[in-house]
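Trainee: 3D, please:
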Amino acid sequence: MKKFLLLALSLTSSAAAFAQEAPATPDVVHYTYGMHLDIAHVVNVTPAASVCAPTPVQMTYKDSQGGIHVLEYDVMGEGCTN
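Mentor: Alright, predicted model coming up:
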């Protein structure tokens, strides 16, 4: 009985140690002119669409405090030819 109790307690404590909450996905902020940005490290930038018009892209970055942010802004699409 003691072995069973010890086994149950060890499994419970090890499961709790490995359980981690998934990081919350940050809200997407739309860029406005003059917005103060604290970008310490760019993590990812989505590619522009293959159109000949302004198209939104998203940049995921870390700020100087280590927080993760997603910024959406418009760029010219990659579908234009001369």
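
Trainee: for the rest of this, base every contact and every neighbour count on C-alpha atoms.
Mentor: Noted.

Trainee: tell me where the protein has strands.
Mentor: For the chain, the strands defined by DSSP state E occupy 28-30, 41-45, 54-62, 68-76.

Trainee: out of those, which comes closest to Ser13?
Mentor: With CA to CA, the closest approach to Ser13 among the strands of the chain belongs to strand 68-76: 30.3 Å.

Trainee: and for Gln58, the neighbour number?
Mentor: Taking other CA atoms under 10 Å as the criterion, the count of residues near Gln58 is 19.

Trainee: please apply the same query to the one 3 residues further on.
Mentor: The tally of other residues near Tyr61 (other CA under 10 Å) stands at 20.

Trainee: pull the contacting residues for it.
Mentor: Contacts for Tyr61 (CA atoms under 8 Å, 6 or more residues apart in numbering) come out as Ile39, Ala40, His41, Val42, Val43, Asn44, Ile68, His69, Val70.

Trainee: to compare with the earlier structure, here is another sequence to fold:
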Amino acid sequence: MKKILFLALPLTASLSAYAQEAVVAPEAVPYAYGMHLDVAKVIHITPTADVCGPTPVQMTYRDLHGEIHILEYNVIGSGCTN
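Mentor: From the prediction side, this is the model:
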């Protein structure tokens, strides 16, 4: 009887690991002029590339409903000098 319990315990533990929901990262949405943004809190902004010209940047933010979104937009890179 003890052998059955020792075999059943690891099996149930491994099944509970599969029962947890997988966290899926949202896809980046490209910004369009006039787009309504519901930004409650900015979580992260990727660093600007060291190039001279437009370069994409992603902003991860949380909206008023608590959902996380990623917005992609262009900025001028930090590699331009006068």
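
Trainee: follow-up on the earlier one: Gln20 of the first structure: which of the strands of the first structure is closest?
Mentor: That would be strand 68-76 among the strands of the first structure, by CA to CA, at 17.9 Å.

Trainee: what comes up buried for that closest one?
Mentor: Ile68, His69, Val70, Leu71, Glu72, Met76 (16 or more other CA atoms under 10 Å).

Trainee: can you list contacts of it?
Mentor: When contacts are defined by CA under 8 Å, 6+ apart, strand 68-76 of the first structure is touched by residues 26-31, 48, 52-63.

Trainee: residue range for that strand in the second structure?
Mentor: Residues 68-76 of the second structure are where strand 68-76 of the first structure lands when matched by TM-score structural alignment.

Trainee: can you give me the end-to-end span of stretch 14-28 of the second structure?
Mentor: 33 Å (CA to CA, to the nearest Å).

Trainee: okay, the residue nearest to the spatial centre of the second structure and Thr81 of the second structure: tell me how far apart.
Mentor: Nearest to the mean C-alpha position of the second structure, counting by CA atoms, centre = their mean, stands Ala25 at 4.4 Å. Using CA to CA, Ala25 of the second structure is found at 36 Å from Thr81 of the second structure.

Trainee: one more: Asp63 of the second structure?
Mentor: 36 Å.

Trainee: between the two, who's got more neighbours?
Mentor: For Asp63 of the second structure versus Thr81, neighbours defined as other CA under 10 Å are more numerous around Asp63 (14 against 5).

Trainee: circling back: now the contacts of Tyr61 of the first structure in TSV, with distance to Ser14 of the first structure?
Mentor: What follows is these, written out as TSV (distance: CA to CA, whole Å):
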residue	distance to Ser14 of the first structure
Ile39	37
Ala40	36
His41	34
Val42	35
Val43	32
Asn44	34
Ile68	29
His69	32
Val70	34
